[in-house]
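**Student:** Starting from these lines, generate the structure:
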Amino acid sequence: MERGKKDRKDYFEVPYAALRCLVEPAFSERSVMTHSSYSKKARVVISTAKIASSTQIITDDGEIVPYDFLVISNSKVVAAQSILIMGGGPVGVEMAGEMVTDFPDKKVTIVTASSRLLTFLGSKASDKCLKWFKSKKVDVIFNDK
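**Tutor:** The predicted structure is shown next:
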């Protein structure tokens, strides 16, 4: 997504599924998920936050939305001094890699509930990924949510 453009989609595309979709077109139905399908207890709000406090946001149309967790993205990333990425799977690892490549002076931390990164791959790949992150001064916190 280009900087400054708003992501107003109500779905998530699994980016690493694209190659499988080329081989098995029917798989594409499983590679796109609405946010509400995996966030059963969450309310998905697609809007711009005008004001944010520690417990709620006010959207650009004046709606007050209380929250437990707030995710800030896009232009806020550029201004941030540190970035916290939740998840050590392919998307989290890719995001961390992009962050330290494009913003080498930012403090990047990955938190994963697993005991290693990229658990669906072998330990050799996990070890190589962790070694690269350490060389880039990325903090990785295992076994935590």
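
**Student:** rest of the way, CA atoms for contacts and neighbours
**Tutor:** Fine.

**Student:** Not counting its neighbours along the chain, what's nearest residue 64?
**Tutor:** Residue nearest to residue 64 in three dimensions, not counting chain neighbours: residue 58, with 4.6 Å by C-alpha to C-alpha, 6 or more residues apart in numbering.

**Student:** any idea which element the one you found lies in?
**Tutor:** Taking DSSP states H and E as the criterion, residue 58 maps to strand 56-59.

**Student:** hang on, the earlier thing: distance of the residue nearest to residue 64 from residue 11?
**Tutor:** The gap separating residue 58 from residue 11 is 22 Å, by C-alpha to C-alpha, to the nearest Å.

**Student:** Could you also give me the structure for this next sequence, so I can compare it with the first?
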Amino acid sequence: MIVVAVVSAGWFLLGRAFDDSLVGGPVSGAVLVWHPGMNSGGPDQRTNTNAADARRLAELVNDTRDLPRGPITCPADFGSTVRVAFHTPNQQDQAVTIALSGCAGLPGRMMSDALHADLERLAPPGYWPQRLT
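**Tutor:** Reported below is the predicted structural model:
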């Protein structure tokens, strides 16, 4: 029985080591803080999402792929970001920062087209076209 417990614990820890999701648990909402970056006037702006949008955004964040290995060039990096704080019931908020220019995406991960489209839809009115083109 002890061997079974050790093997079970080992599989549990091994599975957790390969779990690279950034947002865990049931997401009930999110707050997005939009930072325009350098060369863009104006203060940070804040938007909120409903539970369905927050769950979709969390899934898209978790589905991002790692950047390819090797040298990478990130042209036109203006430093614009969005910090997303995901609300999960009875837990501390889980926050991720997503670059919106240059090598857009999460640190070490690429932004998918679906994540880009959702962020564009959730951005404050007029934010995307003027600040990120």
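
**Student:** What is the resulting TM-score of the chain superposition?
**Tutor:** Overlay of the two chains. TM-score (TM-score structural alignment, normalised by the length of the second structure): 0.23; 52 aligned residues with a C-alpha RMSD of 4.5 Å.

**Student:** picking up where we left off before, out of residue 58 and residue 11 of the first structure, which sits in the more crowded spot?
**Tutor:** Using other C-alpha atoms under 10 Å, the more surrounded residue of residue 58 of the first structure and residue 11 is residue 58, with 17 against 12.

**Student:** For burial, what's the neighbour tally of residue 130 of the second structure?
**Tutor:** Residue 130 of the second structure: 9 neighbours (other C-alpha under 10 Å).

**Student:** what helix or strand does residue 82 of the second structure sit in?
**Tutor:** Using DSSP H and E, residue 82 of the second structure sits in strand 81-87.

**Student:** next one: residue 18 of the first structure
**Tutor:** With DSSP H and E as the criterion, residue 18 of the first structure is inside helix 18-23.

**Student:** And the next helix or strand past that helix?
**Tutor:** strand 32-34.

**Student:** After that following strand, which helix or strand is next? Please name it.
**Tutor:** helix 35-38.

**Student:** Could you list the buried residues of that following helix?
**Tutor:** Residues of helix 35-38 of the first structure classed as buried: residue 35 (neighbour count, 16 or more other C-alpha atoms under 10 Å).

**Student:** which secondary structure elements does whichever helix or strand comes after that helix contact?
**Tutor:** For helix 35-38 of the first structure, the following helix or strand on the C-terminal side (DSSP H and E) is strand 49-52. When contacts are defined as 3 or more C-alpha pairs under 8 Å, 6 or more residues apart in numbering; DSSP states H and E, strand 49-52 of the first structure sits against strand 56-59.

**Student:** and the next element down the chain from the strand it packs on?
**Tutor:** In N-to-C order, the element after strand 56-59 of the first structure by DSSP H and E is strand 64-66.
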